[in-house]
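Trainee: with the input below, show me the fold.
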Amino acid sequence: MTTATIKVILVDDHAVVRAGFKMLLASEAGIDVVAEAERGEAACQLYLQHQPDVLVLDLSMPGIGGLETIRRICLRDSQAKILVFSVHDEGVYINRAMNAGAKGYISKSSAPSVLVQAIQTLAAGGSYWETALNKNLPEADSEMDYKAVVERLSTREFDIFLLLAKGLTVQKIADELCLGYKTVANYGTQIRSKLQVSTVAELAHIALVLGLMGSEGL
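Mentor: From the prediction side, this is the model:
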């Protein structure tokens, strides 16, 4: 009995990281990396072109970013099998990926075998949420007001909130996300209004309290 090959697309903005993933998966019988991309925009096009069994992507990328990539692909294909492979293991990231439509989430610090197992599980129609990350999922009845507000931010607002909290200027954010200066400035105003703060320092404090300011950055 022959087992069908699992077609995979890798999406990460670091070429060295993609090369490492590709080498790992190439050594695994039954998995074929059919394409790779460094930005979400390209990932959306490649997904339509190759119709992979599983798309593996990082959340932190220039352009539209990982969360928006997940959302766009799932809007086009509700059965898309997307596995997030990220340095971020905070609950808010896991929840947002889940809500966007991802079928699995594992940490880049996982053993190589975990990536392989996750891909195989998704390809078979299952979901894979790394056990070690379960402790990071927020409680459903959380009483942290800031957390609730951040959870309700749109994908674009969330991205800009994190970049502002990291200290990037409006112009730098506009350049990184390929948006207009005024657009980013307006988003910043909306975000500060929703969180009822007036300074970037306050945004940074909120991000720090929520565990979103890890050493890896965005």
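Trainee: only C-alpha atoms for contact and neighbour calcs from this point on.
Mentor: OK.
Trainee: the spatially closest residue to residue 21 that is not a sequence neighbour sits in which helix or strand?
Mentor: Distances taken as CA to CA, 6 or more residues apart in numbering put residue 10 closest to residue 21, at 8.0 Å, once the chain neighbours are dropped. Per DSSP states H and E, residue 10 falls inside strand 6-11.
Trainee: could you also give me the structure for this next sequence, so I can compare it with the first?
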Amino acid sequence: MIKIGLVDDHAIVRAGIKAFLTSFVEFRVVGEAGSGREAIDLVRSTDLDVLVMDLSMPGQSGIDALAMIRAKAPDIGVLMLSGHPAEHYALNLIRQGASGYLNKDCDPQEIATAIRTVALGRRYISPKVAELLAGELDRKDNAPPHKHLSEREFQVFLKLAQGESVGTIGEELSLSVKTISTYRTRLMEKMNLSSNSDLTYYAMKAQLID
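Mentor: All right, here's what the predicted structure looks like:
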């Protein structure tokens, strides 16, 4: 029996995934959460084998929660689901410890396959993500500016691009305002941008935010 936790801010999405998963005799959904913060609480309180987690949620997102979940429960398989194409987030999330990355438009059977794979302690690498990993070796120097950000810089960049203040980001990531400001300065330099509105425009153009 594979014990699964579902994390998505839309209850109807969780209900749909749960209905699909419960059609498999080896799957059991044992907990649900609607935010990154609730996901961390779920991991603390529930015996899980796999966490299926949405990437984009209000407040503490799946990206924010991933590092803390990894620190508290390193053996849990964390499968990220996103409405964004794999090329925008997959490699960053895998570097941060995600066990796999799937687009929400994927065939439902692929979710079942991915859950079985990560429950065994392995990573699920879809053909698309494998292609991206191979491509990284060839085009590192020609990668877009956001690809050169560290994981934490990328995290702060996304939050700034979505209009969050330095203070709010500090609270969400449990970091000081000074530290967040340092990350902001650093990522601005790397991306050759000068304002938060520039960040927002860049993120929207690159389809990193809606």
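Trainee: and the aligned residue in structure 2 for the residue nearest to residue 21 of structure 1, how many neighbours?
Mentor: Mapped onto structure 2 by TM-score structural alignment, residue 10 of structure 1 lines up with residue 6. By other CA atoms under 10 Å, 24 other residues sit near residue 6 of structure 2.
Trainee: same deal with the one 3 residues further on?
Mentor: Under the neighbour criterion other CA under 10 Å, residue 9 of structure 2 is assigned a count of 20.
Trainee: next, it: secondary structure please.
Mentor: Secondary structure state of residue 9 of structure 2, per DSSP: H, G, I helix; E, B strand; the rest coil, is coil.
Trainee: could you find the closest non-adjacent residue to it?
Mentor: residue 34 (4.1 Å).
Trainee: the one you found -> structure 1?
Mentor: Residue 34 of structure 2 maps onto residue 38 in structure 1, by TM-score structural alignment.
Trainee: next one: residue 21 of structure 2
Mentor: In structure 1, residue 21 of structure 2 lands on residue 25 (TM-score structural alignment).
Trainee: for residue 113 of structure 2, same thing?
Mentor: In structure 1, the residue matched to residue 113 of structure 2 (TM-score structural alignment) is residue 117.
Trainee: what lines up with residue 122 of structure 2 in structure 1?
Mentor: Residue 122 of structure 2 maps onto residue 126 in structure 1, with residues paired by TM-score structural alignment.
Trainee: what's the local residue count around the match of residue 34 of structure 2?
Mentor: Around residue 38 of structure 1 there are 19 residues (other CA under 10 Å).
Trainee: where do the helices of structure 2 begin and end?
Mentor: For structure 2, the helices defined by DSSP state H occupy 11-21, 36-45, 62-72, 86-95, 108-119, 127-139, 151-161, 166-173, 177-191, 196-205.
Trainee: and the gap between the closest residue to residue 126 of structure 1 other than its chain neighbours and residue 92 of structure 1?
Mentor: Of all residues not flanking residue 126 of structure 1 in the chain, residue 103 sits nearest, at 7.7 Å (CA to CA, 6+ apart). Distance, residue 103 of structure 1 to residue 92 of structure 1, using CA to CA, to the nearest Å: 16 Å.
Trainee: compare those two (neighbour count), which wins?
Mentor: Neighbours per residue (other CA under 10 Å) separate residue 103 of structure 1 from residue 92, with residue 103 holding more: 23 against 20.
Trainee: just tell me what the more buried one corresponds to in structure 2.
Mentor: Checking with TM-score structural alignment, residue 103 of structure 1 has residue 99 as its match.
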